[in-house]
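# everything below, folded, please.
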Amino acid sequence: MSGRPALFLDRDGVINEDYAYVCRRQDFVFVEGIFELCRTARQRGYLLVVVTNQSGIGRGYFNETDFLALNDWMCRVFATEGCPIDAVYFCPYHPEHGQGEYKKDAACRKPQPGMIRQAAREHGIDLAGSVLVGDRESDIAAGLAAGIGRNILYDPAGSSSARPVKGASAVVQSLAAVQAYL
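As a prediction, this is how the structure comes out:
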């Protein structure tokens, strides 16, 4: 598919510190370097797309309204920082721990590529020319399954050095290092 490339970002652990099921502004701490990375990506012609599993919704820890309110606030902060986000895709389902309608194995849940493919269709994204940044192997697997050209594992603690992550284009300990792959 031709079109513009995108910088695909996982949320918890890449955009914000992952304190497990973050759903309130007061618990949302931006990861150092996220705005600089996103401004650089925008300057280089990339769309900014967030793809995030949010099983906290399915588990009943918070609801979609809470998530959407936090998401709206997060997007306003990115716009204020000069790097507006083009789209956010989220998957509230979990195959084992979801409750009621949220208990299912959905094609949108990473490591499945559903959110990425939907973004590509809706925004005309060139997946082969795109970059994904995630902090889990499931993020990398989703990027590979979707055909994203460069899949970067963000590992600030350096814990993945003991075991290579299958298919990762690179493992970085800072978001500044991702700029070399744009």
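# switch to C-alpha atoms for all contacts and neighbour counts from now on
Fine.
# list of residues touching the longest strand along the chain?
In terms of residue count, the longest strand belonging to the chain (DSSP state E) is strand 47-53. Residues outside strand 47-53 that contact it (C-alpha atoms under 8 Å, 6 or more residues apart in numbering) are 4-12, 38, 41-42, 84-93, 109-110, 115-116, 119.
# make it 6 Å
6-11, 85-91 (C-alpha atoms under 6 Å, 6 or more residues apart in numbering).
# for comparison, sequence B:
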Amino acid sequence: MKNAIFIDRDGTINIDNHYVYNINDFFFIDNVIHAMIELKKMNFFLIIVTNQSGIARGVFTQQDFIFLTKWMISYLQLYCVHIDAVYFCPHHLQGIVKQFKQNCLCRKPGPGMLLDAQKRFNINMTTSYMVGDTANDMLAGQLAGVGTNVLVCSGKKITKKTMNTANWVIKSLASLPNIIKKQRYRNI
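As a prediction, this is how the structure comes out:
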């Protein structure tokens, strides 16, 4: 079985500029690319799991999202970072695009995206990590049986209630590789 880092996108990988769908509005958070390089060296699968309600709301199209995602993956490959998969949920009950106006299991806090990845890649969920900037990210990880749910403070404002949904609270994804290494060293 493989270990994975499930990573939310907006507010975790890139600055959350509210419905990011254009390359010109996509800015990586400081040092997250370096963190991804380190996590790959540690033999983790990197799997992005992201809610994209802007599709259902008609703010941007699924094609806009796919175009930006392909650009992001290509950009990361310049740094030898291989993203193993990207799962996204285009649904929202308040959507105006009929085909995406629905309730689903893939929209976080639902665990659908993580469980789909688990089946596809034979992931050991108890030794994997969910990293995100919201309580919904943490709850999705819990519902999917992820062993460690890591809340980053690089996105939305973090409340004490949100902090209580996480196993770890860290400043940014950039800190994660060193924290995992320290944790592994303690467990030897």
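# if you rank the contacts of strand 47-53 of the first structure by neighbours, which is first?
Ala6 (29 neighbours; other C-alpha atoms under 10 Å).
# can you give me the distance of that residue to Phe90 of the first structure?
17 Å (C-alpha to C-alpha, to the nearest Å).
# equivalent range in the second structure for the longest strand of the first structure?
On the second structure, the counterpart of strand 47-53 of the first structure by TM-score structural alignment is residues 45-51.
# next: stretch 133-150 of the first structure.
Counting by TM-score structural alignment, stretch 133-150 of the first structure sits on residues 131-148 of the second structure.
# over to stretch 99-113 of the first structure?
Under TM-score structural alignment, the match for stretch 99-113 of the first structure is residues 97-111.
# hang on, the earlier thing: the longest strand of the first structure: what's the following helix or strand?
helix 55-58 (DSSP states H and E).
# mind checking how far that following helix is from the chain centre?
On the basis of C-alpha atoms, centre = their mean, to the nearest Å, helix 55-58 of the first structure sits 16 Å off its chain's mean C-alpha point.
# the following helix or strand past that helix vs the second structure, mean deviation?
Downstream of helix 55-58 of the first structure, the first helix or strand assigned by DSSP H and E is helix 64-80. Compared with the second structure after the fit, helix 64-80 of the first structure shows a mean deviation of 0.6 Å (mean C-alpha distance after the TM-score superposition for the first structure).
# onto which residues of the second structure does helix 64-80 of the first structure map?
Using TM-score structural alignment, helix 64-80 of the first structure pairs with 62-78 in the second structure.
# can you give me the buried ones in that stretch?
Phe65, Leu68, Thr69, Ile73, Leu76 (16 or more other C-alpha atoms under 10 Å).
# cool, stretch 90-109 of the first structure as well?
Phe90, Cys91, Pro92, Tyr93, His94, Gly98, Gln99, Tyr102, Lys103, Lys104, Cys108, Arg109.
# list the contacts for the third one?
If a contact means C-alpha under 6 Å, 6+ apart, then Pro92 of the first structure has Gln54, Ser55, Ile57, Gly58 as its contacts.
# got it, and the first one?
With contact set as C-alpha under 6 Å, 6+ apart, Phe90 of the first structure has these partners: Val51, Thr52, Asn53.
# is Phe8 of the first structure part of a helix or strand, or is it coil?
The assignment at Phe8 of the first structure comes out as strand when based on DSSP: H, G, I helix; E, B strand; the rest coil.
# now which residue in the second structure aligns to it?
Counting by TM-score structural alignment, Phe8 of the first structure corresponds to Phe6 in the second structure.
# any idea how far Met163 of the second structure is from that match?
18 Å.
# identify the residue of the second structure aligned to Tyr21 of the first structure.
Match for Tyr21 of the first structure (TM-score structural alignment): Tyr19.
# wait, is that match part of a helix?
No - read with three-state DSSP, Tyr19 of the second structure is coil and lies in no helix.
# tell me, how many residues neighbour the nearest residue to Arg11 of the first structure once chain neighbours are set aside?
Leaving out its chain neighbours, the residue that sits closest to Arg11 of the first structure by C-alpha to C-alpha, 6 or more residues apart in numbering is Thr52, at 5.6 Å. Per other C-alpha under 10 Å, the neighbour tally for Thr52 of the first structure reads 22.
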